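S.K.: pasting a predicted model and its sequence here:
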Amino acid sequence: MAKYLFEANYVGEGIKGLMREGGTKRRDALVDALKSVGGSLECFYYAFGDTDVLGVFDVPDPAGAAALSLMINSTGSVNVRLKPLLTVEDIDEAAKKTPSYRAPGQ
């Protein structure tokens, strides 16, 4: 399973829906959406400032994460952003690789 950090903002009708339904029902809706792509919710928090809601979830593959993001964003009620999370072991493996790259202008 791959872990993703999500950050989201409610917009337009999404704000009204949150106020009408409450936070628990919106979290439950995300849990159901994650189940539909074989995923699960690790944590879910509301905040204020630049981000309305954030948390971490697991999904089996990047396609499932992308499908979920596309579906949620397509509603126009929520703007969600996903960030894949890497373990320290993932970074250890990355540090062992030596990709070839030429910097611009060199």
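M.R.: Looks like it came in fine.
S.K.: C-alpha only now, for contacts and for neighbours.
M.R.: OK.
S.K.: confirm that L41 sits in a helix.
M.R.: No. Assigned with DSSP: H, G, I helix; E, B strand; the rest coil, L41 falls outside any helix and is strand.
S.K.: does it touch L54 like I think?
M.R.: No. Applying CA atoms under 8 Å, one finds L41 not in contact with L54, separated by 11.2 Å.
S.K.: residues touching the strand or helix carrying V31, excluding its own?
M.R.: Take DSSP states H and E as the rule and V31 turns out to sit in helix 23-36. Contacts with helix 23-36, where a contact means CA atoms under 8 Å, 6 or more residues apart in numbering, come from 18, 40-41, 44, 59, 68.
S.K.: which parts of it are buried?
M.R.: 23, 27, 30-31, 33-34 (16 or more other CA atoms under 10 Å).
S.K.: please compare the first structure with the one that follows:
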Amino acid sequence: MQNGYTNIINAGAVELIAISINTQWAISRYVQSHSPDFIMLADSDLLAIGPYNVKSPDLQYANPTAYIINAEGKVAWIDNGARYGHRTTSSQIVAALNGL
């Protein structure tokens, strides 16, 4: 995932933040192993996903969802995965960014 965003992130055009239902410990291990070029936040209590309405039907996890929030702080684009296995691709996000 991260390789598709690297040029845009390095250009300072966007900041990518990932919110994960994993624990802070699990995220720390991921960061140590993969060195992502984006910020990762833990939401193991599922508190952040509620207001964004991205909980799965069984409420055990969040559906993968991507938001683009513009410089004014408004949501400019959303791709809400209908199921857990759906993932927004980096090319979809780059296309959406280019369309803004």
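M.R.: Arrived safely. Keep in mind that this is a model prediction, so the values were computed, not measured.
S.K.: can you pull the TM-score for these?
M.R.: Here the TM-score for the pair of chains, by TM-score structural alignment, normalised by the length of structure 2, is 0.30; 55 aligned residues with a CA RMSD of 4.7 Å.
S.K.: still on that earlier bit, could the contacts of helix 23-36 of structure 1 go into JSON lines alongside distance to D90 of structure 1?
M.R.: Formatted as JSON lines, the contacts of helix 23-36 of structure 1 follow (distance: CA to CA, whole Å):
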{"residue": "L18", "distance to D90 of structure 1": "37"}
{"residue": "S40", "distance to D90 of structure 1": "21"}
{"residue": "L41", "distance to D90 of structure 1": "21"}
{"residue": "F44", "distance to D90 of structure 1": "24"}
{"residue": "V59", "distance to D90 of structure 1": "17"}
{"residue": "L68", "distance to D90 of structure 1": "24"}
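S.K.: can you give me the buried ones in the host helix or strand of A26 of structure 2?
M.R.: Here A26 of structure 2, judged by DSSP H and E, is contained in helix 24-34. Applying a neighbour-count criterion of 16+ other CA under 10 Å, the buried positions in helix 24-34 of structure 2 are 27-28.
S.K.: next SSE after that helix?
M.R.: strand 39-42.
S.K.: helices along structure 1, start to end?
M.R.: Assigned helices in structure 1, in chain order: 13-21, 23-36, 62-74, 88-96 (criterion: DSSP state H).
S.K.: adding distance to K3 of structure 1, write those out as a markdown table.
M.R.: Listed next are those as a markdown table, based on distance: least, CA to CA, whole Å:
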| stretch | distance to K3 of structure 1 |
| --- | --- |
| helix 13-21 | 25 |
| helix 23-36 | 12 |
| helix 62-74 | 9 |
| helix 88-96 | 12 |
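S.K.: out of the ones you listed, which gets nearest to V80 of structure 1?
M.R.: helix 62-74 (6.3 Å; CA to CA).
S.K.: tell me which strands and helices that closest one is in contact with?
M.R.: Where contact means 3 or more CA pairs under 8 Å, 6 or more residues apart in numbering; DSSP states H and E, helix 62-74 of structure 1 is packed against strand 78-85.
S.K.: now the strand it packs on: buried residues?
M.R.: 78-80, 82.
S.K.: can you tell me which two in those residues are farthest apart?
M.R.: Maximum distance among the buried residues of strand 78-85 of structure 1 (CA to CA): 12.7 Å, for V78 and L82.
S.K.: just the buried members of the contacts of helix 23-36 of structure 1?
M.R.: Using 16+ other CA under 10 Å, the buried ones in the contacts of helix 23-36 of structure 1 are 40-41, 44, 59, 68.
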